[in-house]
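In: A predicted structure for the sequence below; I have some questions about it.
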Amino acid sequence: MSEPALELVVDGRQRVADGVLALTLRRADGGELPGWEPGAHVDLLLGEGLVRQYSLCSDPADRRRWRIAVLREEAGRGGSAYVHDELSEGAKVRARGPRNNFALHPAARYVFIAGGIGITPILPMAAAAEAAGAEWSLLYGGRTRASMAFTGELTHYGARVTLAPQDESGLLDLAPLLAEPRQDTLVYCCGPGPLLDAVAELCGSRPPGALHVERFEPRATARNGAAHAFEVELARSGRTLTVPADASVLDTVRAAGVEVLYSCTEGTCGTCETEVVEGTPDHRDSLLSEEERRAGETMMICVSRCRGERLVLDL
């Protein structure tokens, strides 16, 4: 299983907030880029096995250019520093995707909530909601006003957008925004883990599927739990492998020479999502909904394991 990488060129660089760099990317051969919808991300292959996911925040109708925005994380794992330091204008970079695990579903009304760099997938969502004539609002917070990207682009939406820098107004006031659930409303939130957890708690009484979140980091509890060895049968080849207690399914199948797509290795991006033919997964990702977990039809093989002794996967 493989996915060819696109050869891209950095067409432009722009500082859009303190520590945030926006890159415009085009195909090296001048052709059209793959289509995408709001919520999609691409994997940038940054060399030396470094793969990072960045949300597309441009206009999906523009098939010539993609835009991403990257916050420099001084304590990160090296991806953001590489983008800021190495991807100068004219530099080449490979990408896979787009992929969308945060799709915007049709609704009469939307509540968008963004924290920091979490504004990136929300930008095209707001534009799509506006174009569809839906009722919508955006609450956007950050440490300071200077740290919040794309605030200028949001001004033409007027009162639909509320900017709430923490140094001016404190933590986001979520309760009034989410106090009265409506059947016609979907909530989309992207940002730091504590923000997503607070929104999820306030949306606990809403019907399944009303809340959609995207995490940039794994949930603190996602990978907890004891690990035991188990067997994985690869349905396409009939091979059976033993997954040790101290290794992931992904590590095990790759060591056996099986080619699989993967990216974050943290259970947040969805690249390694694999169909479960038989068995019960022990879900340890930060992506699937509770309904999807109960269904057990797919699993993220980079972190999730088996509740029993055997899984059969569509590999």
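Out: It's in. Numbers count the residues shown, from 1 in each chain.

In: alpha carbons only for contacts and neighbour counts from here, please
Out: Noted.

In: distance of the closest residue to Gly30 other than its chain neighbours from Ala95?
Out: Leaving aside its sequence neighbours, Gly30 sits nearest to Arg64 (Cα to Cα, 6 or more residues apart in numbering; 7.8 Å). Distance from Arg64 to Ala95, counting by Cα to Cα, to the nearest Å: 15 Å.

In: list the neighbours of the longest strand along the chain that are in contact with it.
Out: Ordering each strand of the chain by length in residues (DSSP state E) puts strand 6-17 first. Residues from elsewhere that reach strand 6-17, judged by Cα atoms under 8 Å, 6 or more residues apart in numbering: 21-29, 87-96, 146-150.

In: list only buried entries from these.
Out: 21-28, 87, 92-96, 147-150 (16 or more other Cα atoms under 10 Å).

In: next, the one to line up against it:
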Amino acid sequence: MWRIDAQRLHAVVEALWNEDHQVRVHLDQEPNPAREPTVTSPPTTAPASSRHGAAYEGTVTVLSRRTVADGVLSLELAPGSGEPLPPWQPGAHIDVVLPTGVTRQYSLCGPAELRDRWRVAVLREPDGRGGSRWIHDNVREGTRLRVRGPRNHFPLRPARRYLFVGGGIGITPLLPMTAAAEAAGAEWSLLYGGRTHASMAFLPELAGYGDRVTVRPQDRYGLLDLAGFLGEPDPSALVYCCGPAGLIDAVEAHCADWPPGSLNVERFAAAAGEQPAVEEGEQPIEVELRASGMTLTVPPEQSVLRAVEEAGVPVLSSCEEGICGSCETAVVEGEVDHRDSLLTDEERAAGDTMLICVSRARGARLVLDL
């Protein structure tokens, strides 16, 4: 009979959380252009210190470049000065700032205990906005890249049991999660799908876990059997899913009757119905930038992010679709009309933060900590 070592689980996951708490601080694919727990758990979302700002900002050198699947590169990055990199927990990602001026997010997918290097994987996106193509065509061993991070909007929380579902390049944030679950002695299993066997990265690493990992390329097995894998709602389990929108939507449907907070997802693109858009009857809003001492009028056709940038106030941004979290900003006053695909229901209800690339005010005025 399987028994979880609760103390080991708590120690492993809490250690990752505590390391990340000391830092002031998914995505691996470019944005689409068109219970009964027996372990005391940390909060269900990453603490503010790990979500805002960057723990490290500087230049790293590419130590290795490997092709790990059709169209997928694995890059190992190390700081040029040799100083240790910031600690991170499974689910974290970094920003890679390319010479072309674009910024992309990539999940850290190597061993979390290593402090001298980070590993990321990059899927070449022929129909993307050029970031992944530039990396595939230009980055070699010895290439220097500007990076920021890590940040974590997809943290692993303690549980008796984990069900991981990965699709394509969405396997990357799940790799350190499976390693942490294994180290803690937790019960876990992974369902991993992709277009073809050759397109699925890191299979040799996962093979070491034996029957805990189920590999199902679509050209041989069809769509993933989510009902068979997830089973009935389990109050002691947490589900983690990363991959294409269709996969995440299907997992959300299967988990609709699970206890609140059981499902944790990371998206590559905004969820259906949450794409940034000008709503009918949209009105201009007034946005006060408290720290900068200025007030802006943001017309319906302009995002708060764009208005802030045009006012000359520096703010991080990348996807502009409400999925990466780079532009997450603290709200001092006002009610937010959340239109992102990242914040939890609890965070939206709290109303003390917003993604200014897509979200606006429910009323006529917002005060931001900018």
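Out: Perfect, thanks for sending it. All of these numbers come straight from a predicted model, not from anything done at the bench.

In: corresponding residues in structure 2 for the very next helix or strand once past the longest strand of structure 1?
Out: Helices and strands here follow DSSP states H and E; after strand 6-17 of structure 1, the next one along the chain is strand 20-27. Using TM-score structural alignment, strand 20-27 of structure 1 lines up with residues 72-79 of structure 2.

In: hmm, who's touching that stretch?
Out: Stretch 72-79 of structure 2 has contacts (Cα under 8 Å, 6+ apart) with 58-68, 85, 116-124, 136, 199, 201.

In: and the strands in the stretch 1-150 of structure 1, which stretches?
Out: Along the stretch 1-150 of structure 1, counting by DSSP state E, counting those that start in this stretch, strands occupy 6-17, 20-27, 41-45, 51-55, 66-71, 92-99, 109-115, 135-142.

In: which residue numbers in structure 2 go with the fifth one?
Out: Residues 118-123 of structure 2 are where strand 66-71 of structure 1 aligns, taking TM-score structural alignment as the criterion.

In: same thing with the last one?
Out: In the comparison with structure 2, strand 135-142 of structure 1 aligns to the range 187-194 (TM-score structural alignment).

In: and the next helix or strand past the longest helix anywhere in structure 2?
Out: In structure 2, taking DSSP state H as the definition, the longest helix is helix 6-21. Downstream of helix 6-21 of structure 2, the next assigned helix or strand under DSSP H and E is helix 48-51.

In: mind listing what's buried in that next one?
Out: Of the residues in helix 48-51 of structure 2, 49-51 count as buried by neighbour count, 16+ other Cα under 10 Å.

In: redo these as TSV? Include distance to Cys357 of structure 2.
Out: As requested, these are exported to TSV (distance: Cα to Cα, whole Å):
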residue	distance to Cys357 of structure 2
Ser49	21
Ser50	20
Arg51	16
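
In: which of the residues you listed sits closest to Ser132 of structure 2?
Out: Arg51 (24.2 Å; Cα to Cα).

In: not counting sequence-adjacent ones, nearest residue to the closest one?
Out: Spatial nearest neighbour of Arg51 of structure 2, chain neighbours left out: Arg151 (5.4 Å); criterion: Cα to Cα, 6+ apart.

In: count the residues that sit near the equivalent of Asp352 of structure 2 over in structure 1.
Out: When structure 1 is aligned by TM-score structural alignment, Asp352 of structure 2 is paired with Glu297. If you count neighbours by other Cα atoms under 10 Å, Glu297 of structure 1 ends up with 16.

In: tell me where the stretch 201-350 of structure 2 has strands.
Out: Along the stretch 201-350 of structure 2, counting by DSSP E, counting those that start in this stretch, strands occupy 213-217, 237-243, 263-267, 285-289, 294-298, 328-333, 336-337.

In: among the strands of the stretch 1-150 of structure 1, which is nearest Leu288 of structure 1?
Out: strand 92-99 (14.8 Å).

In: which residues are contacting that closest one?
Out: Strand 92-99 of structure 1 has contacts (Cα under 8 Å, 6+ apart) with 3-10, 28, 34-36, 40-46, 87, 271.
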